[in-house]
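In: pasted the sequence and its predicted model underneath.
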Amino acid sequence: MSDIIDIASKEVGYKASSGNKTKYSAWYGMNGAAWCHMFASWCANQADVSTSVVPKTASTTTGMQWFRDKGRFKTKGSYTPKRNDFVYFKSDGASHVGIVEYVSGSTLHTIEGNTSDAVKKRTYPLSYHTITGYGVVSDYITSSGDNSKGKNAKNNKGKEELNYLKKILDKNTDKKKKSKRKVKYKISKIRPGINLSVKVIVAHGTAKYKYQVQEGMKFSDERKGAPGKLTFTTFADNKRKITNGDAVAVIVNKRKFFYGFIFSFSPKTDGTLEVTAYDQLRYFKNKDTYISVNKTSTALLKKIAKDFKLKCGKLANTKYPVSRIDDNATLFDIVQNSLDETLIARGKIYTLYDDYGNLRLREPWKVNVLISGQTAESYDYKESIEDQVYNQIKLAYDNSKKGTQEVFVVKNSKSINQWGVLQYYDKVDSKKDIKLKLKSLLDIYCKSGKTLKFNNCFGDARVRAGCLVPVTIKIYDQKVSGYLLVDKVTHTFNNSQHLMDLELSGGDFDSSY
């Protein structure tokens, strides 16, 4: 796959002929019709971008809905668009689409077809009233990597996509082979509420104070895109001041649990003080532009830490070199984009987190605290085939030489008998490796969507987002027994009681890795 903007840049200045006819609409087969989306789809086609990444359509409504159905549509204000993303103008009577060239400050730069009957470069404020949102393309193609200059990209002709599909098949094959093995746990005994010791220490200037906190102190930790967050309520004390920027340390049963900084405090009429603190990852909400040329995620993270004066602990060597530009993006997104490329290339998941004042980058690690019906108060479980579930995959290829359309289908008859036909349909630009694509898509989508959350589990200070915990429980008609990945954990401390809520994925309980 190549860079769409590189293609679009060469078309700037092209004008429609009499009757609004263009080579883009002739390519699509609707010459004379409104051609803004046909231009965008044509550019993607010329860049060898698959129709599984960018829709081939003449309709802005259909195009925007296609991205929504794929879970790849971001509304205005919730996302900073990147080079090659599609921008949809579907508000206040507008019906238009453009291709994002780059973002500079609060200004969006685009290349668009059918704007004053020509291909032109345009600029808008990111808050422009007719912008509805963006179809995310940048994360799924190999860009030339420059959000301000159109350099030529390497044309990998879909190798990244195919490698990714192969890894999914290999992963699921390995999972099936291992599923018969019995999982053995060395489980730590949990004694909820017995001898629980929690110390909260605030450093104000050169002074350090121990604070008594009211019950209900919480610490939440997520695996992606959020800092560790601590909230507690204490009593205001004129002799022991608290202010923003003060460091906060929490020790649980002599174990270093949290280290961060106060970002807000709120005195109340009853003499209490509500405090919110975050760990170092709070600074990853900062935005910046980073250019990576054959730089591993580890090296990128070290560079960011140095630039923003953050402390690093042990960082796993991700080994995979990434080349890309992230312009006007949050540090969270910059690092995650690099980690996502590493995941596709190496099949390895890494979690960035703060370990008591030191940034850590780590593959999932096991914490042997059993989660079961005896150690959790309740669970929330949902199984659904409403969204992103397909048991019949149909891919169509337009053979221009023969003037025919070739259709390729694979299906799971057992699930069709149970659920009815749930069809995934798409057009492809090449028949190369089409059998692999069919099999991979069926393997990805032909399963119920499952989510699993546990509420009020017996707490353990070692449990962080990114770790693996053993789970054994019977839910409805199945038994869950294995290690699941912690996507989010919320620890709650009530006097002598320590509880935690967990959101889990992995196995059949998949979130987006």
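Out: The structure has been received and is ready for your questions. Because the structure is a prediction, the values reported are computed rather than measured.
In: going forward, measure contacts and count neighbours with C-alpha atoms only.
Out: Will do.
In: for residue 22, see how far away residue 31 is.
Out: Remark: distance between residue 31 and residue 22 (Cα to Cα, to the nearest Å) = 7 Å.
In: okay, the two: which has more neighbours?
Out: For residue 31 versus residue 22, neighbours defined as other Cα atoms under 10 Å are more numerous around residue 22 (25 against 17).
In: counting neighbours, what do you get for the closest residue to that one other than its chain neighbours?
Out: Sequence neighbours aside, residue 16 is the residue nearest to residue 22 in space, at 5.2 Å (criterion: Cα to Cα, 6 or more residues apart in numbering). By the criterion of other Cα under 10 Å, residue 16 has 20 neighbours.
In: again with residue 46
Out: Neighbours of residue 46 using other Cα under 10 Å come to 14.
In: got it, and residue 384?
Out: For residue 384, using other Cα under 10 Å, the count is 12.
In: please apply the same query to the one 10 residues further on.
Out: With neighbours defined by other Cα under 10 Å, the count for residue 394 comes to 17.
In: please report how far it lies from residue 71.
Out: For residue 394 relative to residue 71 (Cα to Cα), the value is 20 Å.
In: do residue 330 as well
Out: Remark: distance between residue 330 and residue 71 (Cα to Cα) = 21 Å.
In: kindly report the same for residue 406.
Out: 28 Å.
In: one step back: isn't the residue nearest to residue 22 up against residue 118?
Out: Yes: counting by Cα atoms under 8 Å, residue 16 does reach residue 118; the two are 6.0 Å apart.
In: residue ranges for the strands of the stretch 151-300 of the chain, please.
Out: 198-204, 207-211, 217-222, 229-235, 247-252, 255-267, 272-278, 287-295 (DSSP state E, counting those that start in this stretch).
In: so which bits of the longest one are buried?
Out: Right, the one you point to is strand 255-267. By 16 or more other Cα atoms under 10 Å, the buried positions in strand 255-267 come out as 256-263, 265.
In: and for the last one?
Out: Of all the residues in strand 287-295, those buried under the rule 16+ other Cα under 10 Å are 287, 290-292, 295.
In: mind checking the SS state of residue 128?
Out: What DSSP: H, G, I helix; E, B strand; the rest coil gives for residue 128 is coil.
In: that one: neighbour count?
Out: 14.
In: state the distance from it to residue 452.
Out: Taken as Cα to Cα, the span from residue 128 to residue 452 is 39 Å.
In: again with residue 13
Out: 53 Å.
In: give me the more crowded residue out of these two.
Out: Set side by side, residue 13 and residue 452 show more neighbours around residue 452, with 20 against 13, by other Cα under 10 Å.
In: who's in contact with that one?
Out: Going by Cα atoms under 8 Å, 6 or more residues apart in numbering, residue 452 touches 379-382, 503-505, 509.
In: okay, pairing it with this:
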Amino acid sequence: MPDRIASQSPEARLGVGVAMGTVLAGAVGFALIAPSSNEEPQVKGPVAQAQVERAHRSVAIGEKPEGYAVPIRKVEPSEAIRLALEQVGVKEGPDRQTKYHDWFVSTPNAKMTAKRDGGFSVDAYNGAEWCNMFVSWVGAQLGVKDMGWDAYTVQHAKWFAKKGRWGHKAKPGAVVFFDWQNGSGGGIYGIDHVGLVVEDNGDGTITTVEGNTNNAVEKRVRPKSLVAGYGYPDYDAD
């Protein structure tokens, strides 16, 4: 398995007591779900779900959601790739903390996703697996339209699918979701990890930039056979 996958108990991963289901951590992020990974994550009531859906709506150009550095705008894929590559070499600090954790915990989305995925404390995100926080941070720094933001890769992929922005073609700037065991055959619920596509190398591999890889942001070359699918932000090149 190319990247570290957490092996601690669910309680240790979250730092809080968990009584139901199984908490998936590793590169995935968080979600309190039933034991089968093919089942829907449990949502703690319709109000929590509605709050998350509002936070994940398609935000119009010029709006500035709380947590974004700039208003939503049309961004070229090269801008997202450049910012992501500038992060290469950023490593975890004490207690596995990064600036991506700091940012995510400060956003209203953290409260909503924590409520959606089991009602744990927002503080549980600190030092947690952070590949999806990294991707979300890139989008929020640039104001990328329809990049989405989450700490849990399965929910992020589901959001792209719901928006009609999910597919299987590697495009520069696409959000790439990996399933180490089954690739695209595992579907959305098999997703383990996420990054951004830098380029399709034309030889069955893609170059990516990923957070939470060997405790850092790294540029990698991955076989397409490990890809569960791609999410497509609404870039200016679309």
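Out: Noted; the coordinates are in hand. These figures come from a predicted structure and were not determined experimentally.
In: can I get the strands of the stretch 151-300 of structure 1 in CSV with distance to residue 427 of structure 1?
Out: Putting the strands of the stretch 151-300 of structure 1 into CSV (distance: least, Cα to Cα, whole Å) gives the following:
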stretch, distance to residue 427 of structure 1
strand 198-204, 59
strand 207-211, 63
strand 217-222, 37
strand 229-235, 45
strand 247-252, 55
strand 255-267, 50
strand 272-278, 47
strand 287-295, 33
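In: give the contact list for residue 134 of structure 1.
Out: Contacts of residue 134 of structure 1 by Cα under 8 Å, 6+ apart are 73-76, 81, 85-88.
In: out of the contacts of residue 452 of structure 1, which are inside helices?
Out: Among these, no residue falls in helices (DSSP state H).
In: ranking the residues you listed by neighbours, who comes first?
Out: With neighbours set by other Cα under 10 Å, the maximum within these is found at residue 504, which has 25 neighbours.
In: any idea how far residue 29 of structure 1 is from that one?
Out: Applying Cα to Cα, the value for residue 504 of structure 1 to residue 29 of structure 1 is 47 Å.
In: same check on residue 489 of structure 1?
Out: Residue 489 of structure 1 is 52 Å from residue 29 of structure 1, where distance means Cα to Cα.
In: with residue 44 of structure 1 instead?
Out: 16 Å.
In: what about those two, which has more around it?
Out: More crowded of residue 44 of structure 1 and residue 29, by other Cα under 10 Å: residue 44, with 27 against 12.
In: hmm, the more buried one is touching residue 4, no?
Out: Yes: between residue 44 of structure 1 and residue 4 there is a contact at 5.5 Å, judged by Cα under 8 Å.
In: map residue 160 of structure 2 onto structure 1.
Out: In structure 1, residue 160 of structure 2 lines up with residue 67, judged by TM-score structural alignment.
In: now the strands for structure 2?
Out: 22-23, 32-33, 166-167, 175-178, 193-200, 205-213, 216-223, 227-231 (DSSP state E).
In: what sits against the counterpart of residue 136 of structure 2 in structure 1?
Out: Matched to structure 1 by TM-score structural alignment, residue 136 of structure 2 sits across from residue 41. Residue 41 of structure 1 makes contact with 54-57, according to Cα under 8 Å, 6+ apart.
In: how close does residue 41 of structure 1 get to residue 397 of structure 1?
Out: For residue 41 of structure 1, the distance to residue 397 of structure 1 - Cα to Cα - is 16 Å.
In: report the angle between the axes of the helix ranked longest in structure 2 and strand 216-223?
Out: Taking DSSP H as the criterion, structure 2 has its longest helix at helix 131-142. Between helix 131-142 of structure 2 and strand 216-223, the angle comes out at 110 degrees (axes from the mean of the first three to the mean of the last three Cα atoms, to 10 degrees).
In: helix 131-142 of structure 2: average distance to aligned residues in structure 1?
Out: With mean Cα distance after the TM-score superposition for structure 1, helix 131-142 of structure 2 departs from structure 1 by a mean of 0.6 Å once superposed.
In: got the angle between that helix and strand 193-200?
Out: 60 degrees.
In: tell me what angle helix 131-142 of structure 2 forms with strand 205-213.
Out: Using the same axes, to 10 degrees: helix 131-142 of structure 2 against strand 205-213 is 100 degrees.
In: what residues are up against the corresponding residue of structure 2 for residue 123 of structure 1?
Out: Under the alignment (TM-score structural alignment), residue 123 of structure 1 pairs with residue 221 of structure 2. Contact analysis of residue 221 of structure 2 by Cα under 8 Å, 6+ apart lists 205-208.
In: can you do 10 Å?
Out: Counting by Cα atoms under 10 Å, 6 or more residues apart in numbering, residue 221 of structure 2 makes contact with 197-201, 205-209.
In: one more: residue 168 of structure 2?
Out: By Cα under 10 Å, 6+ apart, residue 168 of structure 2 lies in contact with 176, 184, 224, 227-231.
In: let's see it at 8 Å
Out: Counting by Cα under 8 Å, 6+ apart, residue 168 of structure 2 makes contact with 228-230.
In: and residue 195 of structure 2, by the same measure?
Out: If you count contacts by Cα under 8 Å, 6+ apart, residue 195 of structure 2 has them with 131-132, 135, 175-177, 208-211.
In: map it onto structure 1.
Out: Checking TM-score structural alignment: residue 195 of structure 2 goes with residue 98.
In: tell me how far that match lies from residue 90 of structure 1.
Out: 12 Å.
In: do the same with residue 341 of structure 1
Out: Residue 341 of structure 1 is 31 Å from residue 90 of structure 1, by Cα to Cα.
In: what's the counterpart of residue 8 of structure 1 in structure 2?
Out: Match for residue 8 of structure 1 (TM-score structural alignment): residue 84.
In: distance of its match relative to residue 206 of structure 2?
Out: With Cα to Cα as the criterion, residue 84 of structure 2 and residue 206 of structure 2 are 15 Å apart.
In: quick check: closest non-adjacent residue to residue 85 of structure 2.
Out: residue 209 (6.5 Å).
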